[in-house]
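A.B. asks: here is a sequence together with a model predicted from it:
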Amino acid sequence: MSSLKPIGNIVVICCAFFIIFGILGVQLFKGKFFACQGDDLRNITNKSDCLMANYKWVRQQYNFDNLAQALMSLFVLASKDGWVDIMYDGLDAVGVDQQPQLNYNPWMLLYFISFLLIVSFFVLNMFVGVVVENFHKCRRSQEAEEAKRREEKRLKRMEKKRRSKEKELAGR
């Protein structure tokens, strides 16, 4: 319970990073996560070629077409479950209504690697750090309380012994 306030601060920081990377992702990839699905894609270079060949022009499940979709894609990246597919889609993205090309823009790796380093490893590990730090703080306070109780018991025993000796001396 004592970790909730510091975790709240980290949630705000994490949301800020997600929104920053989400807006950047929309600027970099909006409308570029579409691809043609069909049998022979060798001569397909854009959406109109795909539709003329009676193939399907489909959007990837995780994309950056708006901020909500971008945040969902970033969440998948941060959870490290399926992040490779999203990264490869970003590397292959050519342009709006353009068929993806294998490793078209390798510089987009900077976006994905920086997100993974900053958010996944740094910010999300701050959650663990806060919980561990609060655990240690609670343990130290509990140990201090235990030491205080032991000291009080020791003083009571000494007081009891002193009183019994005083009674013994008074009785002589």
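C.D. replies: Received it, and whenever you're ready, just let me know what you need.
A.B. asks: make it CA atoms for all contacts and neighbour counts henceforth
C.D. replies: Noted.
A.B. asks: and the longest helix anywhere in the chain, what does it pack against?
C.D. replies: Taking DSSP state H as the criterion, the chain has its longest helix at helix 124-171. Packing partners of helix 124-171 (3 or more CA pairs under 8 Å, 6 or more residues apart in numbering; DSSP states H and E): helix 4-29.
A.B. asks: which strands or helices does the helix it packs on pack on?
C.D. replies: helix 67-79, helix 124-171.
A.B. asks: rerun that using 6 Å as the cut-off
C.D. replies: Under the contact definition 3 or more CA pairs under 6 Å, 6 or more residues apart in numbering; DSSP states H and E, helix 4-29 sits against helix 67-79.
A.B. asks: contact partners of the helix it packs on?
C.D. replies: With contact meaning CA atoms under 6 Å, 6 or more residues apart in numbering, helix 67-79 is reached by 22, 62-64, 83, 120.
A.B. asks: another one to put next to it:
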Amino acid sequence: VSGGSGVGRTLRVGRILRPLRMINRNEGMKVIINALLRSLPAVAYTVVLLLLFFLIFGILGLNLFAGRFFSCNDGSIMRQQDCVGVFVNAAAGGVLMPRVWANPPYSFDNIGAAFKTLLEVVALKGWVPVLNSVMDVTDIGLQPQRNASPGNVVFLVLFIFLGSFYMMRLFVGIIVAHFRQFSGTALLTDTQQQWVTMRRVMRHVRPIVSGSALRWRRFFYDLVMSRWFEPLVTCIILLHLVALSLQHTGQTREWTEALDAVHWVFTTIYIVELTARILALGPIGYVKNDLPWSAYDLVAVVGMVVGPLSGFRRGTGVARALRFGRVVKLLTRL
């Protein structure tokens, strides 16, 4: 076979793979490779979980910081409309420079920029400037001021703690767990592991609430307890998350009005869901059936109605953010 032919190149590539035969001759290598292969489904599930985690914090960042990282290169300017003309930059040796109202390399102006910023933060590289920016934000169109919003540090610290110190270590934990299970070095026998798994499942089992003798309450009870009700609610919540991720800085008035309309559509659906659950189980039965999530759902629905009607600029954003607790609830039951 000529060295320049495609077949010859293919054969040379095949020679490179010959060292992989060592895997079949080394029991330790076989255990590691088999553990990695068996952990792939769990790793894929963890990737989905991680993406959902980033989506939640990305939408939170959109609501809190979209359009608020912009600043004027002239520190004496306080408002965007005043950031025009030129000024003498003393830090650059007295050079005359034009004033520019610009964003830093990172932002939360749209969901793509939010993902990029969060990836930089979770890698713990270049996260200090982001920390300073979230603490300095004031409002859209206003110059950031040092430590103007120190409470925003909670957002970044919580994300770093959950993302860098917890979520990223799930991959290692999953691979190690499958390695121990496959290699037989786990401390528990199969029967003992099944017993532990059963205990974990039983923690999420709630007592069945008996339906009412009243015909109209029996209708709502059968509706809420049907097998398709919870999957339908799950799909609605995920669709709401997708809708929340569509907002961005500089969006048109029509786009904003459309997102507000979508917010009220989902709010109406959540009100109907909450009403159906209360009518099916009764107020006391509803609260006791799934504490503390039942109480949170009630507060979230009230907040979604009161927030936009309160007149505060961030009322709608805070109300939307309240729905993220439902996503956490779903994750705990997966």
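C.D. replies: Yep, it's here. What you are looking at is a predicted structure, and each value in this text was computed from that prediction instead of being measured.
A.B. asks: quick TM-score on the pair, please.
C.D. replies: Laid over one another, the chains give 0.76 as their TM-score (TM-score structural alignment, normalised by the length of structure 1), with 138 aligned residues with a CA RMSD of 1.4 Å.
A.B. asks: how about CSV for the contacts of helix 67-79 of structure 1, with distance to Lys148 of structure 1 and secondary structure added?
C.D. replies: Listed next are those as CSV, based on distance: CA to CA, whole Å; DSSP: H, G, I helix; E, B strand; the rest coil:
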residue, distance to Lys148 of structure 1, secondary structure
Gly22, 52, helix
Tyr62, 57, coil
Asn63, 58, coil
Phe64, 58, coil
Trp83, 52, helix
Ser120, 42, helix
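A.B. asks: so which of these is the closest to Pro106 of structure 1?
C.D. replies: Closest to Pro106 of structure 1 out of these is Trp83 (15.9 Å), distances taken as CA to CA.
A.B. asks: identify the residue nearest that closest one in space, chain neighbours excluded?
C.D. replies: Distances taken as CA to CA, 6 or more residues apart in numbering put Leu77 closest to Trp83 of structure 1, at 4.5 Å, once the chain neighbours are dropped.
A.B. asks: measure that neighbour to Lys148 of structure 1 for me?
C.D. replies: 49 Å (CA to CA, to the nearest Å).
A.B. asks: okay, these two: which has more neighbours?
C.D. replies: The residue with more neighbours, out of Leu77 of structure 1 and Lys148, is Leu77; 22 against 12, by other CA atoms under 10 Å.
A.B. asks: to which residue of structure 2 is the more buried one aligned?
C.D. replies: The equivalent of Leu77 of structure 1 in structure 2 is Val121 (alignment by TM-score structural alignment).
A.B. asks: from Glu27 of structure 2, how far off is its match?
C.D. replies: Taken as CA to CA, the span from Val121 of structure 2 to Glu27 of structure 2 is 40 Å.
A.B. asks: spatially nearest residue to Gly163 of structure 2 (excluding sequence neighbours)?
C.D. replies: Gly163 of structure 2 sits nearest to Val122 (CA to CA, 6+ apart), 6.0 Å away.
A.B. asks: quick one: neighbours of that neighbour, just the number.
C.D. replies: Around Val122 of structure 2 sit 21 other residues, with neighbours defined as other CA under 10 Å.
A.B. asks: Gly285 of structure 2 now?
C.D. replies: 15.
A.B. asks: now it, what's its secondary structure?
C.D. replies: helix (DSSP: H, G, I helix; E, B strand; the rest coil).
A.B. asks: and Tyr104 of structure 1, what's its match in structure 2?
C.D. replies: In structure 2, Tyr104 of structure 1 lands on Ala148 (TM-score structural alignment).
A.B. asks: leaving out chain neighbours, which residue sits closest to that match?
C.D. replies: Using CA to CA, 6+ apart, the closest residue to Ala148 of structure 2 is Asp136 (4.9 Å).
A.B. asks: what residue in structure 1 is paired with the one you found?
C.D. replies: Checking TM-score structural alignment: Asp136 of structure 2 goes with Asp92.
A.B. asks: now do that match against Lys5 of structure 1, distance only.
C.D. replies: 42 Å.
A.B. asks: compare the two (neighbour count), which wins?
C.D. replies: Asp92 (20 against 11).
A.B. asks: my read is that that one contacts Gln98, right?
C.D. replies: No: using CA atoms under 6 Å, Asp92 of structure 1 is not in contact with Gln98; the gap is 10.4 Å.
A.B. asks: re the thing from before, the match of Tyr104 of structure 1 should be in a strand, yeah?
C.D. replies: No: read with three-state DSSP, Ala148 of structure 2 is coil and lies in no strand.
A.B. asks: first vs last residue of stretch 89-105 of structure 1, how far apart are they?
C.D. replies: Stretch 89-105 of structure 1 end-to-end distance (CA to CA) = 10 Å.
A.B. asks: can you tell me what sits against that stretch?
C.D. replies: For stretch 89-105 of structure 1, the surrounding residues in contact (CA under 6 Å, 6+ apart) are 31-32, 35, 45-47, 106, 108.
A.B. asks: please pick the buried ones from these.
C.D. replies: Neighbour-count burial within the contacts of stretch 89-105 of structure 1 applies to 31-32, 35, 45-47, 108; the criterion is 16 or more other CA atoms under 10 Å.
A.B. asks: filter these down to the ones in helices?
C.D. replies: Reading helices off those with DSSP H, I get Lys47.
A.B. asks: JSON lines for the contacts of stretch 89-105 of structure 1, including distance to Ser164 of structure 1?
C.D. replies: Putting the contacts of stretch 89-105 of structure 1 into JSON lines (distance: CA to CA, whole Å) gives the following:
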{"residue": "Gly31", "distance to Ser164 of structure 1": "89"}
{"residue": "Lys32", "distance to Ser164 of structure 1": "89"}
{"residue": "Ala35", "distance to Ser164 of structure 1": "92"}
{"residue": "Thr45", "distance to Ser164 of structure 1": "100"}
{"residue": "Asn46", "distance to Ser164 of structure 1": "99"}
{"residue": "Lys47", "distance to Ser164 of structure 1": "99"}
{"residue": "Pro106", "distance to Ser164 of structure 1": "86"}
{"residue": "Met108", "distance to Ser164 of structure 1": "83"}
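A.B. asks: alright, I will stop here.
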